[in-house]
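Asker: what follows is a protein structure lacking sequence information:
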């Protein structure tokens, strides 16, 4: 059964507001909630970037049913992987096992703040692989001394672990990252509805499992929407808050500042944004856009409602009917 999630977008809302949205999203019926983990918003107009891990701790206590997840955390520059493992374990305990650790190779926008250089993509994947090895060992309860190319640990051990180990997901974008990470983690994260990603992931996991049946693996995607009763208001909001999205991840990973994203998106028009993000009150248009993900084989799809100003009204008026339409249209198995 396809599962539908709600995105706690730290770039566009303050921490108290996000906890309130998390509670209401659980009440309205979302299956899971994902949180971005940013030091900067994408654009100055978004105006927020609270610490995701404090937020997740609060949300874990304020909710009781929804699964929680980072979408995604970079465990290589701004954070040491041993510290990420400790944070993940603690949220796993606080949420009574509802937490999945989503990991990725990161963006310069959020990692440059600690004053380290921004590595090229190949090196970032090397760093991420070492980080996954460290995090997995620590979440399994090991006392770990590790001497890698990029990271070291000295007798590291986690003292508070959830009853069931925290599962890991990694963001992938192509065959190279799939072949590298599918054997190492539990679940896939991707931002584009490409069937070849899902097929490649399943094949890589099956090959790594050999004669054994590979464990079930979630395929978790995310899609922005800009719901509003007024289509023009929805389109303006999407352009103001989400025009950065037009650059694609090959661009988005390397720009270091909000000024850079503003300059890179200066020629993006509201109509350009509306062609890629469903804007307005038409819930059937949202269902059509989301369907590309389940048709590609995604099992979990998180919605991003664009703009803090529309968030509460979306949850109060549109989210429930939208979930009903999505569940009626999505595959049942």
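Answerer: Sure, I can see it. In this text the structure is predicted, and so the values were computed from the model without any measurement.
Asker: can we go C-alpha only for contacts and neighbour counts from here?
Answerer: Will do.
Asker: so where do the helices sit in the stretch 101-250 of the chain?
Answerer: In the stretch 101-250 of the chain, the helices defined using DSSP state H, counting those that start in this stretch lie at 108-111, 121-139, 175-181, 195-209, 231-242, 249-252.
Asker: so for residue 78, which of the ones you listed sits nearest?
Answerer: helix 108-111 (5.2 Å; CA to CA).
Asker: quick check: closest non-adjacent residue to residue 180.
Answerer: Excluding the flanking residues, the one nearest residue 180 by CA to CA, 6 or more residues apart in numbering is residue 129, at 7.9 Å.
Asker: what's the neighbour count on that neighbour?
Answerer: Using other CA atoms under 10 Å, residue 129 has 19 neighbouring residues.
Asker: that one touches residue 182, doesn't it?
Answerer: No: in this structure, residue 129 is not within contact of residue 182 by CA atoms under 8 Å, at 11.0 Å.
Asker: which stretches in this protein count as strands?
Answerer: When assigned using DSSP state E, the strands of the chain occupy the ranges 3-8, 32-35, 67-70, 99-103, 144-147, 152-156, 167-171, 187-189, 219-225, 300-305.
Asker: can you redo those strands as JSON lines with mean neighbour count and distance to residue 313?
Answerer: Below are the strands of the chain laid out as JSON lines (neighbours: other CA atoms under 10 Å; distance: least, CA to CA, whole Å):
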{"stretch": "strand 3-8", "mean neighbour count": "25", "distance to residue 313": "14"}
{"stretch": "strand 32-35", "mean neighbour count": "24", "distance to residue 313": "18"}
{"stretch": "strand 67-70", "mean neighbour count": "25", "distance to residue 313": "22"}
{"stretch": "strand 99-103", "mean neighbour count": "26", "distance to residue 313": "27"}
{"stretch": "strand 144-147", "mean neighbour count": "14", "distance to residue 313": "48"}
{"stretch": "strand 152-156", "mean neighbour count": "15", "distance to residue 313": "46"}
{"stretch": "strand 167-171", "mean neighbour count": "24", "distance to residue 313": "31"}
{"stretch": "strand 187-189", "mean neighbour count": "25", "distance to residue 313": "28"}
{"stretch": "strand 219-225", "mean neighbour count": "23", "distance to residue 313": "14"}
{"stretch": "strand 300-305", "mean neighbour count": "22", "distance to residue 313": "10"}
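Asker: as JSON lines, these with distance to residue 320 would be great.
Answerer: Below are these laid out as JSON lines (distance: least, CA to CA, whole Å):
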{"stretch": "strand 3-8", "distance to residue 320": "12"}
{"stretch": "strand 32-35", "distance to residue 320": "14"}
{"stretch": "strand 67-70", "distance to residue 320": "18"}
{"stretch": "strand 99-103", "distance to residue 320": "24"}
{"stretch": "strand 144-147", "distance to residue 320": "46"}
{"stretch": "strand 152-156", "distance to residue 320": "45"}
{"stretch": "strand 167-171", "distance to residue 320": "28"}
{"stretch": "strand 187-189", "distance to residue 320": "25"}
{"stretch": "strand 219-225", "distance to residue 320": "15"}
{"stretch": "strand 300-305", "distance to residue 320": "13"}
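Asker: take this one as well and set it beside the first:
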């Protein structure tokens, strides 16, 4: 049966309120959670960006949910530090933590002052970082000289079982590449045929493990409010790569999204006041073979969404899956 979780958006919600939201989500029937890991939001309207790793310790302690995080090692984060962070959480909360690793976005990584590399360089850097993280989690002493440098690093606190390292992909090409090293794959909602190609690319290349999907959605009591929320909060997020990879500040995203229409937002966010429509969308994703689906309501207030989906949507999906 497909696992339904909540996505905690650090770039939109204060961490204290986000912690309240995941506690509420567990009580409402969500059985998993994941979060973003940003240094800055996509828009000044979103207005937050707390440190995910501090929050994850609190969230794992406050709930019984398994948690994941999407992370980009190699520039803002040294891979040895990420290995230590992953190892500590997995040691404290066995079987409840995973990390998805990707190549990142300039909006988070430019803060180091280092040059933002070409995509192929970022991909190679991520592959080196994955190997470093895996070796450290396996208890090895690691030295490495390449796109990342490591000198005699060793993790002294490690979990009994290394947690899964998931590949993050939004294209068929990246999905095929992730199959070389990842314990699973996570992507974001897109037209069903495109998602099918991503899934087929990963599995066809020998990709193993879980398939996870993050679903951007906007729900409110009426259609106009659902559309307003989506446009207000998520219109800076409609741009496909490489634009979304290469812009550096929230002001840049706000500048290029001034003319974005609600209809354009609805191409990347499932916008509806109809809970039945949301149920149908999610059932379509289930049928593509996704094992875990994480719901991200793009509004900043989460309680109404959590209560409505917990009461009306999740029970219907579970009944259909039996």
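Answerer: Arrived safely. No experiment lies behind these values; they were computed from the predicted model shown.
Asker: superposed, what's their TM-score?
Answerer: Once superposed, the chains reach a TM-score of 0.93 (TM-score structural alignment, normalised by the length of structure 2), with 318 aligned residues with a CA RMSD of 1.7 Å.
Asker: to residue 45 of structure 1, which of the strands of structure 1 lies closest?
Answerer: Closest of those to residue 45 of structure 1 is strand 300-305, at 15.5 Å (criterion: CA to CA).
Asker: other SSEs contacting that closest one?
Answerer: strand 3-8, strand 32-35, strand 219-225 (3 or more CA pairs under 8 Å, 6 or more residues apart in numbering; DSSP states H and E).
Asker: list of residues touching it?
Answerer: Residues outside strand 300-305 of structure 1 that contact it (CA atoms under 8 Å, 6 or more residues apart in numbering) are 2-9, 32-34, 218-227, 290, 293, 311, 314.
Asker: residue 78 of structure 1 matches what in structure 2?
Answerer: Aligning on TM-score structural alignment places residue 78 of structure 1 opposite residue 76 in structure 2.
Asker: tell me the spacing between the spatially closest residue to its match that is not a sequence neighbour and residue 227 of structure 2.
Answerer: With CA to CA, 6+ apart as the criterion, residue 76 of structure 2 has its nearest non-adjacent residue at 5.2 Å, and that residue is residue 109. Counting by CA to CA, to the nearest Å, the separation of residue 109 of structure 2 from residue 227 of structure 2 is 31 Å.
Asker: same question, residue 221 of structure 2
Answerer: Counting by CA to CA - residue 221 of structure 2 and residue 227 of structure 2 are separated by 11 Å.
Asker: more crowded one of those two?
Answerer: residue 227 (22 against 14).
Asker: thought that one was touching residue 271?
Answerer: Yes: at 6.2 Å, residue 227 of structure 2 counts as touching residue 271 under the criterion of CA under 8 Å.
Asker: mutual contacts of the two, please.
Answerer: Joint contacts of residue 227 of structure 2 and residue 271 (CA under 8 Å, 6+ apart) are residue 218.
Asker: for the residue lying farthest from the centre of structure 2, what are its contacts?
Answerer: Farthest-out residue of structure 2 from its mean C-alpha position, per CA atoms, centre = their mean: residue 152, at 30.9 Å. Neighbouring residues of residue 152 of structure 2 by CA under 8 Å, 6+ apart: 141-143.
Asker: what does it align to in structure 1?
Answerer: Using TM-score structural alignment, residue 152 of structure 2 lines up with residue 155 in structure 1.
Asker: repeat that for residue 292 of structure 2.
Answerer: Using TM-score structural alignment, residue 292 of structure 2 sits opposite residue 300 in structure 1.
Asker: and stretch 266-286 of structure 1, end to end?
Answerer: Start-to-end, stretch 266-286 of structure 1 (CA to CA) is 26 Å.
Asker: which parts of that stretch are buried?
Answerer: Neighbour-count burial for stretch 266-286 of structure 1 flags 268, 270, 273-274, 277-281, 283, 286 (criterion: 16 or more other CA atoms under 10 Å).
Asker: reformat these as a markdown table; add distance to residue 134 of structure 1.
Answerer: Putting the buried residues of stretch 266-286 of structure 1 into a markdown table (distance: CA to CA, whole Å) gives the following:
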| residue | distance to residue 134 of structure 1 |
| --- | --- |
| 268 | 41 |
| 270 | 44 |
| 273 | 40 |
| 274 | 42 |
| 277 | 38 |
| 278 | 40 |
| 279 | 42 |
| 280 | 45 |
| 281 | 46 |
| 283 | 43 |
| 286 | 40 |
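Asker: any idea what residue 284 of structure 1 aligns with in structure 2?
Answerer: Aligned by TM-score structural alignment, residue 284 of structure 1 pairs with residue 276 of structure 2.
Asker: so what's its match closest to, chain neighbours aside?
Answerer: The shortest distance from residue 276 of structure 2 to any non-neighbouring residue, by CA to CA, 6+ apart, is to residue 313 (7.4 Å).
Asker: what's the answer for residue 209 of structure 2, then?
Answerer: residue 184 (4.4 Å).
Asker: quick one: residues contacting the residue mapped onto residue 184 of structure 2 from structure 1.
Answerer: In structure 1, the residue matched to residue 184 of structure 2 (TM-score structural alignment) is residue 187. The neighbourhood of residue 187 of structure 1, defined by CA under 8 Å, 6+ apart, consists of 167-170, 217-220.
Asker: one more: residue 185 of structure 2?
Answerer: If you count contacts by CA under 8 Å, 6+ apart, residue 185 of structure 2 has them with 100, 166-169, 175, 178, 202, 209-212.
Asker: stretch 265-276 of structure 1: end-to-end distance?
Answerer: 14 Å.
Asker: check contacts around residue 45 of structure 1.
Answerer: 240-241.
Asker: residue 177 of structure 1 too?
Answerer: Residue 177 of structure 1 neighbours (CA under 8 Å, 6+ apart): residue 125.
Asker: and it, how far from residue 98 of structure 1?
Answerer: Residue 177 of structure 1 is 26 Å from residue 98 of structure 1, by CA to CA.
Asker: again, but for residue 21 of structure 1
Answerer: 18 Å.
Asker: same check, this time on residue 17 of structure 1
Answerer: Taking CA to CA, one finds residue 17 of structure 1 at 21 Å from residue 98 of structure 1.
Asker: which of those two has more neighbours?
Answerer: Higher neighbour count among residue 17 of structure 1 and residue 98: residue 98, with 21 against 14, using other CA under 10 Å.
Asker: list the contacts of that one.
Answerer: 65-68, 92.
Asker: export these as a markdown table, with columns for distance to residue 134 of structure 1.
Answerer: Below are these laid out as a markdown table (distance: CA to CA, whole Å):
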| residue | distance to residue 134 of structure 1 |
| --- | --- |
| 65 | 29 |
| 66 | 27 |
| 67 | 24 |
| 68 | 22 |
| 92 | 17 |
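Asker: list just the nearest of the residues you listed to residue 47 of structure 1.
Answerer: residue 68 (23.7 Å).
Asker: so residue 2 of structure 1 touches residue 294, yeah?
Answerer: Yes: counting by CA under 8 Å, residue 2 of structure 1 does reach residue 294; the two are 7.3 Å apart.
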